[in-house]
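Asks: sequence and predicted model, in that order:
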Amino acid sequence: MTKLRVVVLGLSLSSSWGNGHATTFRALLRAFAARGHDILFLEREVPWYAAHRDLKHPDYCRLEFYSVLGDLERYRDAISNADAVIVGSYVPEGVDVGCYVQRLANGIVAFYDIDTPVTLAKLERGDYEYLSPGLVPDYDVYFSFTGGPTLDVIMGRYGSPAARALYCSVDPESYPILDQEKRWDLSYLGTYSPDRQPTLERLLIEPARRAPHLRFAVAGPQYPDGTPWPDNVERIDHVPPDEHPAFYAQSRYTLNVTRADMIRAGFSPSVRLFEAAACGTPIISDIWEGIETLLEPGREILLASRPEQVVDVLATWPEDQRRALGARARRRILAEHTAAHRAASMERDLLEAILLRRQEQPFALAVES
């Protein structure tokens, strides 16, 4: 097996507060390291993550912090000598970071977009917060959280030489089935987002109003002060990743809510989808193209667009039917969507890009001479 030296510049590995990047990177990089690869993760030191740090010393990679863009010079040799350097979405000053990496790296460079529909929407309106159109063709691989037709857009419109789906996943060891007393009939775990809130209102808040005898929970930071919550909706500000399994285990059902840009793009599963399924907790989800390629509607996941559909499930489904739905979803996720599956996919795509680069270099040298 080829041992790769990989440098990752991502939004956060150390803190899961207010972002889904950390849990995604943790599962993926742990599995990637288990395949024998060496990883250095470089994280921009920012106060809001420093104040909510829940991973300080990962045992599967080196975690280092840099304070400003110029501070990356301390890692010049590591970036220059890496077999692959991966820059993530939403990295502060991401365009400048990308330019720096593309200029310095002797190995391949890749972009890992954990927010693909949001990224493409930003590019279309000229918002180059962390990626610009000019950078895309010079990333050897564009790893995308979104699959389907979006990959053709990344290559056809923006000139990526290789756009590859790299969905989020789950580490089964970190998300086991737990036997706990049910505390809520329906829960939701997610940071506040204005474009998710209408769906949350429709599929959880309104059902809570219509079924005051049932219990609900909304967990996650950044919800506006003064948000009116029904009395039977419990608010939890933050659930650390190591407490996610217990949260799901205490939920008869959990809700999956997708951001508007991701619904429009389709093929954009949330990490919470995989986590909840791995824990055996039945999922009620909003509807978007491609979800049927991950979990079979009606058999492994329930889809809803109206509050009465949610109330009907919560009020009428027998316990054995509920358990069977969760068990089938868990089997599907463990068979196809673990971190080990994603790590193998990323390894294959990186090695393919490295091989292509080596095949092209002799020709480039001949032209230069």
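Replies: Done, it's in.
Asks: please count neighbours and contacts with C-alpha atoms only from this point.
Replies: OK.
Asks: which residue ranges of the stretch 101-250 of the chain form strands?
Replies: Using DSSP state E, counting those that start in this stretch, the strands of the stretch 101-250 of the chain run over 108-113, 141-144, 163-165, 184-189, 216-219, 233-236.
Asks: same list (those strands) but as a markdown table, adding mean neighbour count and distance to residue 206.
Replies: Shown next, in a markdown table, are those (neighbours: other Cα atoms under 10 Å; distance: least, Cα to Cα, whole Å):
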| stretch | mean neighbour count | distance to residue 206 |
| --- | --- | --- |
| strand 108-113 | 25 | 33 |
| strand 141-144 | 25 | 34 |
| strand 163-165 | 24 | 35 |
| strand 184-189 | 23 | 12 |
| strand 216-219 | 23 | 11 |
| strand 233-236 | 16 | 11 |
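Asks: for residue 354, what are its contacts?
Replies: 83, 107, 108 (Cα atoms under 8 Å, 6 or more residues apart in numbering).
Asks: ok, back up a step: with distance to residue 359 added, can I get the strands of the stretch 101-250 of the chain in CSV?
Replies: Below are these laid out as CSV (distance: least, Cα to Cα, whole Å):
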stretch, distance to residue 359
strand 108-113, 13
strand 141-144, 16
strand 163-165, 19
strand 184-189, 46
strand 216-219, 50
strand 233-236, 54
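Asks: quick one, which of the ones you listed gets closest to residue 128.
Replies: Set against residue 128 and scored by Cα to Cα, those come closest in strand 108-113, at 13.8 Å.
Asks: you'd agree residue 144 is up against residue 117?
Replies: No - checked against Cα atoms under 8 Å, the pair residue 144 and residue 117 is beyond contact range at 9.3 Å.
Asks: check the gap between the residue lying closest to residue 215 once chain neighbours are set aside and residue 221 for me.
Replies: In space, residue 215 comes closest to residue 184 once its chain neighbours are excluded; the distance is 4.8 Å by Cα to Cα, 6 or more residues apart in numbering. Residue 184 sits 19 Å away from residue 221, going by Cα to Cα, to the nearest Å.
Asks: please report how far residue 156 lies from residue 362.
Replies: Counting by Cα to Cα, the gap from residue 156 to residue 362 is 27 Å.
Asks: could you do residue 157 as well?
Replies: Counting by Cα to Cα, the gap from residue 157 to residue 362 is 29 Å.
Asks: show me where the stretch 251-369 of the chain has its strands.
Replies: Using DSSP E, counting those that start in this stretch, strands in the stretch 251-369 of the chain cover 251-256, 283-285, 302-303.
Asks: format those as CSV; extra columns: mean neighbour count and distance to residue 87.
Replies: Compiled in CSV, the strands of the stretch 251-369 of the chain are given as follows (neighbours: other Cα under 10 Å; distance: least, Cα to Cα, whole Å):
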stretch, mean neighbour count, distance to residue 87
strand 251-256, 27, 27
strand 283-285, 25, 30
strand 302-303, 20, 34
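Asks: okay if I get those strands as JSON lines plus distance to residue 188?
Replies: Output for these, formatted as JSON lines (distance: least, Cα to Cα, whole Å):
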{"stretch": "strand 251-256", "distance to residue 188": "5"}
{"stretch": "strand 283-285", "distance to residue 188": "10"}
{"stretch": "strand 302-303", "distance to residue 188": "15"}
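Asks: below is structure B, check it against A:
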Amino acid sequence: MKIAFFGSSLVSAYWNGAATYYRGIIRALHNLGHEITFYEPDAYGRQENRDIPDPDWARVVVYPGEGETGVRQALAEARGVDLVVKASGVGVFDELLEAAVLELQGPRTRVAFWDVDAPATLDRVQHDPADPFRACIPRYDVIFTYGGGDPVVDAYTALGARLCVPIYNALDPETHHPVPADPRFAVDLAFLGNRLPDREARMESFFLVAAAALPELRFLLGGSGWGDKSMPANVQYVGHVYTRDHNALNCSALAVLNISRDSMARYGFSPATRVFEAAGAGACIITDAWEGIEQFLAPGREILVAENGAEVARILRDLDEPRARAIGEAARQRVLEAHTYAHRAAQVEAVLAGRDASARRATG
């Protein structure tokens, strides 16, 4: 297939948490023989903060982030391909693209909406019946989501979606894998995450509370936007951590912390990209509790689960290096066997070919 993909950015993870997901899915689809062009806007300083060059597994087209001429030209170029994908959260021209890609639909062109933040999208349209995207939902051939399970599928189906299928985050073993430890990241607990309104309170509860309770241990915080945040003295803030350093960080900390955003935790079945990239590096992961964890990793054996910061502190007090290594290795084996982007790309192919028995079509 020839696929035209409209998303936030493939070449930059700067203020772009979906980058790892896009890269994994698109590289895996390319490996299956598909030809992908990724259209992204020049916006939010992402082009100035690229962390990969244009890849050989996708063609990248960057259009201006201001004025409609560039995005209209990109849409015109995409006409006639086999599949057009509009991802959520492009950041500019979202409303325009949500409607305009549907104009490309035809006998040989299917159009998909790929929701990389379904809880946010659903909350928005459910609370605003006049939201323009609401009327677009029934017109898409398929809605893919990167998480949410039955709650998200049920919600999209109720809004008229023809077909809604979660394509979960996963591991790209070529990108995330074990590497030698790096002294820069040699801490007891590391957390990576940009500062967002529906993450901050949970970060305070799970990370800063644990750090304050364990002044003898070392904590590391990475991600954009936390510079003016008050933190315990044993927390080292390192700012944005580029993708090239994620393996080193995951292999150097005794444990790494996953904290879901409020909306993701509420819907459940929404493992973050960080979970799989950390597991792929053999990291011992401590995660906040959310419904559906066991579908991806076994609590207590492949991942450690905490209800709050006090439990994170208790886990760290009892965690030694041999146990952390054993948990990390078990997680790595599990994701390699069942949760790589090769698995996800095969599922996408099966859905588009009508061969995925798990896909739920709306019934009249």
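Replies: On my side now, so go ahead. Because the structure is predicted, anything quoted here is derived from the model rather than measured.
Asks: ok, back up a step: who's in contact with the residue nearest to residue 215 of the first structure?
Replies: Residue 184 of the first structure touches 214, 215, 216, 217, 250, 251, 252, 253, counting by Cα under 8 Å, 6+ apart.
Asks: try 6 Å this time
Replies: By Cα atoms under 6 Å, 6 or more residues apart in numbering, the contact list for residue 184 of the first structure reads 215, 216, 251.
Asks: and the second one, what is it in contact with?
Replies: Pointing back at residue 216 of the first structure there. Contacts of residue 216 of the first structure by Cα under 6 Å, 6+ apart are 184, 185, 186, 187, 233.
Asks: please redo it, this time with the cut-off set to 10 Å
Replies: Residue 216 of the first structure makes contact with 183-188, 204-205, 207-208, 230-235, 251-254, according to Cα atoms under 10 Å, 6 or more residues apart in numbering.
Asks: cool, residue 27 of the first structure as well?
Replies: By Cα under 10 Å, 6+ apart, the residues touching residue 27 of the first structure are 168, 169, 170, 171, 172, 173, 174, 338, 339, 340, 342, 343.
Asks: between the strands of the stretch 251-369 of the first structure, which one is closest to residue 352 of the first structure.
Replies: strand 251-256 (34.3 Å).
Asks: and that closest one with strand 184-189, angle?
Replies: 30 degrees (axes from the mean of the first three to the mean of the last three Cα atoms, to 10 degrees).
Asks: now strand 251-256 of the first structure, how far from the centre of its chain.
Replies: 19 Å (Cα atoms, centre = their mean, to the nearest Å).
Asks: what range in the second structure matches that strand?
Replies: Counting by TM-score structural alignment, strand 251-256 of the first structure lines up with residues 253-258 of the second structure.
Asks: same question for stretch 271-284 of the first structure.
Replies: Residue span in the second structure matched to stretch 271-284 of the first structure, by TM-score structural alignment: 273-286.
Asks: how far does the matching stretch stretch from start to finish?
Replies: 14 Å.
Asks: any idea how far it is from the chain center?
Replies: 13 Å.
Asks: residues of that stretch that come out buried?
Replies: 273-286 (16 or more other Cα atoms under 10 Å).
Asks: picking up where we left off before, tell me which of the contacts of residue 27 of the first structure is nearest to residue 77 of the first structure?
Replies: Using Cα to Cα, residue 343 is the member of these that lies nearest residue 77 of the first structure, at 25.0 Å.
Asks: just to revisit the earlier point, which of the strands of the stretch 101-250 of the first structure sits closest to residue 299 of the first structure?
Replies: strand 184-189 (18.5 Å).
Asks: and the closest one against the second structure, how far off on average?
Replies: Compared with the second structure after fitting, strand 184-189 of the first structure has a mean deviation of 0.4 Å; criterion: mean Cα distance after the TM-score superposition for the first structure.
Asks: buried subset of the contacts of residue 27 of the first structure as a ChimeraX selection?
Replies: Only the buried entries of the contacts of residue 27 of the first structure go into this ChimeraX selection, using 16+ other Cα under 10 Å:
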select :168,169,170,171,172,174,338,339,340,342,343
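Asks: rebuild the contacts of residue 27 of the first structure as JSON lines, extending it with distance to residue 350 of the first structure.
Replies: Shown next, in JSON lines, are the contacts of residue 27 of the first structure (distance: Cα to Cα, whole Å):
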{"residue": "168", "distance to residue 350 of the first structure": "17"}
{"residue": "169", "distance to residue 350 of the first structure": "18"}
{"residue": "170", "distance to residue 350 of the first structure": "21"}
{"residue": "171", "distance to residue 350 of the first structure": "21"}
{"residue": "172", "distance to residue 350 of the first structure": "24"}
{"residue": "173", "distance to residue 350 of the first structure": "26"}
{"residue": "174", "distance to residue 350 of the first structure": "26"}
{"residue": "338", "distance to residue 350 of the first structure": "19"}
{"residue": "339", "distance to residue 350 of the first structure": "16"}
{"residue": "340", "distance to residue 350 of the first structure": "15"}
{"residue": "342", "distance to residue 350 of the first structure": "12"}
{"residue": "343", "distance to residue 350 of the first structure": "10"}
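Asks: return the closest of the contacts of residue 27 of the first structure with respect to residue 148 of the first structure.
Replies: Among the contacts of residue 27 of the first structure, and counting by Cα to Cα, the member closest to residue 148 of the first structure is residue 168, at 14.8 Å.
Asks: so who does the closest one touch?
Replies: 20-21, 23-25, 27-28, 114, 144-146, 268-275, 337-339, 342.
Asks: for the second structure, what spans make up the helices?
Replies: 19-31, 69-78, 94-100, 118-127, 132-136, 149-158, 197-203, 209-213, 246-252, 262-267, 273-280, 309-318, 321-338, 341-352 (DSSP state H).
Asks: mind putting the ones you listed in a markdown table, distance to residue 44 of the second structure included?
Replies: A markdown table is the format used below for the helices of the second structure (distance: least, Cα to Cα, whole Å):
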| stretch | distance to residue 44 of the second structure |
| --- | --- |
| helix 19-31 | 14 |
| helix 69-78 | 16 |
| helix 94-100 | 14 |
| helix 118-127 | 20 |
| helix 132-136 | 23 |
| helix 149-158 | 29 |
| helix 197-203 | 18 |
| helix 209-213 | 32 |
| helix 246-252 | 22 |
| helix 262-267 | 23 |
| helix 273-280 | 21 |
| helix 309-318 | 33 |
| helix 321-338 | 32 |
| helix 341-352 | 27 |
